[in-house]
Structures are given as C-alpha cells and as structure tokens.
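Trainee: Below are the sequence and a predicted model for it; my questions follow.
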Amino acid sequence: MLIEHCNPFGVDVYYNKQKGELTVKNAVPPLWKDRKRILGLPISFTRYSISQERIFVVTGIFNLHYEEILLYRVRDLGLIRNFGQRIFGVGSVVVHSSDKSKPELEIKNVRHPMQVKELLHQQVEEMKLRRRVRVNELLDSQDGNLNEDDENLMDDFDDADGSDD
C-alpha cells in the first residue's frame, strides 16, 4: 500500500510500506507562501506558494484542488489594489500565462502584493534564461502566426545576433 503526502508548501514525502522506502521530493522550501485573506486576515482555504520553478494554488477544505503554473510560461504580470484592499493592506497579483488549463491566475488578497509581483518577475526572468525560452512576444497573439512586420523584425533580430540563417 502506498501512502502519499502531497505538500507543495514544503517537502513532499512518499512512503511505500511494501518496499519500505521513504522518498523525499521538492526538498527546497518555497520562496514565498501566503493565504488568500478576508478582511486582511488569513482565514481562507486558498493557499498560494512560489517555488523556483512554479506557482502553486491549493483550494478547499475536504476536497483539495491543486493548480500549478510553470514560471517560464508566464507572459505578463499585473497588480490590483482597490480601495478595500488598500484599507486592509492586501492586493492581488494577476498572472497571464500560456498555460492551457489556467491562462489567467489571480493571486487574490495577499500581503505585500508589490513585493510578490517583483519576486515573481525575477523568478520568471531567471527561469526563462535557464530554460533558454526565446522571446516570442513578436508572435501575433490571436493565431500564433507571424505577420509581415513580425517577420521583418525577426530578420533584423537574427541579423543583429550574427547568425547566418
């Protein structure tokens, strides 16, 4: 019988009784974690976490729903602080990504939203460099195809980096 303990906010531990093995995964602690706050208090059942490679969202009490977004897929970040959020010292970070299951994620009502957004920005840029993700903002976002102006820009970019394509 396999007993699993899944915890994206710390260390994942899996114990297999038949084999007597203990497996530890994700031993790196998260860079940031918080809960969705109601009236400035962390009394919600939505938890957020940022690791070096992913954003995790866990919602629910009895039935838990796990969602994650790979940081190199993030395209844009935004910040929302309405009047009520400013009163309670919270804000929401909006993450636009190329993720198929959740292209727009709102990290709602967390403390220090500007610092969270900046942390996300730094980690996203680091992951894109590490994964060597090419900047594809020149692609037309509607159909994913290059238009004539984009092709000219890509040619200029290729000429500037000295490639002989």
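Mentor: In hand now; what should we look at?
Trainee: Please make it C-alpha for all contacts and neighbour counts, starting now.
Mentor: Noted.
Trainee: Please determine how far Arg130 is located from Val110.
Mentor: Taking C-alpha to C-alpha, to the nearest Å as the measure, Arg130 and Val110 are separated by 28 Å.
Trainee: who's more crowded, the two?
Mentor: Between Arg130 and Val110, Val110 has the larger neighbour count (other C-alpha atoms under 10 Å), namely 26 against 10.
Trainee: Check it against this one:
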Amino acid sequence: MENDEDHDEREIIKFSFSNRYYLTGPVRFCAGLFMVWLPALRRYTLTDQRLRIEIGVLSKHEDEIELYRIKDVHYRASLFERMMGIGNIEITSTQVGGNYLYVKAIKNPRRVRELIRDTVQKSRRRHGTREFDNFSDN
C-alpha cells in the first residue's frame, strides 16, 4: 500500500459558483453590482486526495474533506437551474464536525459529481478503505 507521504497530490479540477443563476429576473441589476465578487466567495479544488473549500475574499477560510471519508454524492437541480446549465451537489461524509457539504449553483454539476465519485473510489482503493453502514435495531 502506498503512503500519502510518497504520493504527490495531483489537482483534478477547480470549480466555483456560477454567475448565471443570479443574472436572470428582477435581481439582475443588483446582482450585477457584485457578480465579480461572488465566484471568489467560495472556490472548490478537487485533488486526488481531498476536496478543498476556500471561502472568503478579504479574509480567507479553508476547509477540506479527505476523499476516502466521502460517503455519497448527489446531484440536484430545479427545472430553471437545468435550463441555465447549473446545479447543486450534496456531499455526505463521515468527517467529524460536519457530515454534509452543499456545493450550490455550479456549472456542469453532473460532470463534477462524476469526477468526485470516481476520484473518491480511486482514493478508497489506494487507502484500502471500505464503507460500512451501521444499521442497528434500536
């Protein structure tokens, strides 16, 4: 089994909030005033070891989820979101401190979901990790 120290982390994809969601309807003018800033508020980077979440413009906060801890990845999109070519991804993990991560209004959400899913499977194989659900009769 390969050690993490022997493996250089490789970036798979970077993605962020899509401006398209807020550039329609009556909010167009107000949203246009700060559209340049919105994508910078939350950025995601998928590597072959973890999913990094960077939040903020002036002050930054970075969080990450180890890929082998990701349990489920779901895609959700309303009719309007599908028409705009955007959608949402819900990630369930076994990470302590937070089991859910919502990635909202991103471009190509199905492609991103599949990249996350495939990369999670590769990470689990590399770590020799298996997922078990605990069903108890309480």
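Mentor: Everything's here; your move. Predicted, not measured: the structure shown is a model, and the values here were computed from it.
Trainee: What would you report as the TM-score here?
Mentor: The TM-score (TM-score structural alignment, normalised by the length of the second structure) is 0.74; 116 aligned residues with a C-alpha RMSD of 2.1 Å.
Trainee: so is the residue nearest the centre of the second structure in a helix, a strand, or just coil?
Mentor: In the second structure, the residue lying closest to the centroid (C-alpha atoms, centre = their mean) is Val103, at 5.0 Å. Under DSSP: H, G, I helix; E, B strand; the rest coil, the three-state class of Val103 of the second structure is strand.
Trainee: so what's it up against?
Mentor: Counting by C-alpha atoms under 8 Å, 6 or more residues apart in numbering, Val103 of the second structure touches Asn88, Ile89, Glu90, Ile91.
Trainee: corresponding residue for it in the first structure?
Mentor: In the first structure, the residue paired with Val103 of the second structure is Ile107, using TM-score structural alignment.
Trainee: With Ile86 of the second structure instead?
Mentor: Aligned against the first structure by TM-score structural alignment, Ile86 of the second structure finds its counterpart in Val90.
Trainee: I'd like to know how far that match sits from Ile107 of the first structure.
Mentor: Relative to Ile107 of the first structure, and taking C-alpha to C-alpha, Val90 of the first structure is found at 11 Å.
Trainee: Leu115 of the second structure -> the first structure?
Mentor: Aligned counterpart of Leu115 of the second structure in the first structure: Leu119 (TM-score structural alignment).
Trainee: element containing that match?
Mentor: Here Leu119 of the first structure is covered by helix 113-131, with elements defined by DSSP states H and E.
Trainee: coming back round to it: quick check: nearest residue in space to the match of Ile86 of the second structure, chain neighbours excluded?
Mentor: Spatially, and ignoring its direct neighbours in sequence, Val90 of the first structure is nearest to Arg111 (4.6 Å; C-alpha to C-alpha, 6 or more residues apart in numbering).
Trainee: Can you give me every residue that contacts that neighbour?
Mentor: Taking C-alpha under 8 Å, 6+ apart, we find Arg111 of the first structure in contact with Asp34, Gly89, Val90, Gly91.
Trainee: Top of the residues you listed by number of neighbours, please.
Mentor: Ranked by neighbour count (other C-alpha under 10 Å), these have Gly91 at the top, with 26 neighbours.
Trainee: which SSE is it in?
Mentor: Following DSSP H and E, the helix or strand that holds Gly91 of the first structure is strand 90-97.
Trainee: helices or strands up against that strand?
Mentor: On a contact count with 3 or more C-alpha pairs under 8 Å, 6 or more residues apart in numbering; DSSP states H and E, strand 90-97 of the first structure meets strand 74-80, strand 104-111, helix 113-131.
Trainee: Distance from the first one to the middle of the chain?
Mentor: What separates the centre of strand 74-80 of the first structure from the centre of its chain is 10 Å, taken as C-alpha atoms, centre = their mean, to the nearest Å.
Trainee: Likewise for the longest one?
Mentor: Taking C-alpha atoms, centre = their mean, the mean C-alpha location of helix 113-131 of the first structure is offset from the chain mean by 9 Å.
Trainee: Can you point out the buried residues in that helix?
Mentor: Pro113, Met114, Val116, Lys117, Leu120, His121, Gln123, Val124, Glu126, Met127, Lys128 (16 or more other C-alpha atoms under 10 Å).
Trainee: Give me the buried positions along the helix or strand just after that helix.
Mentor: Downstream of helix 113-131 of the first structure, the first helix or strand assigned by DSSP H and E is helix 148-160. For helix 148-160 of the first structure, burial by neighbour count (16+ other C-alpha under 10 Å) applies to Met154.
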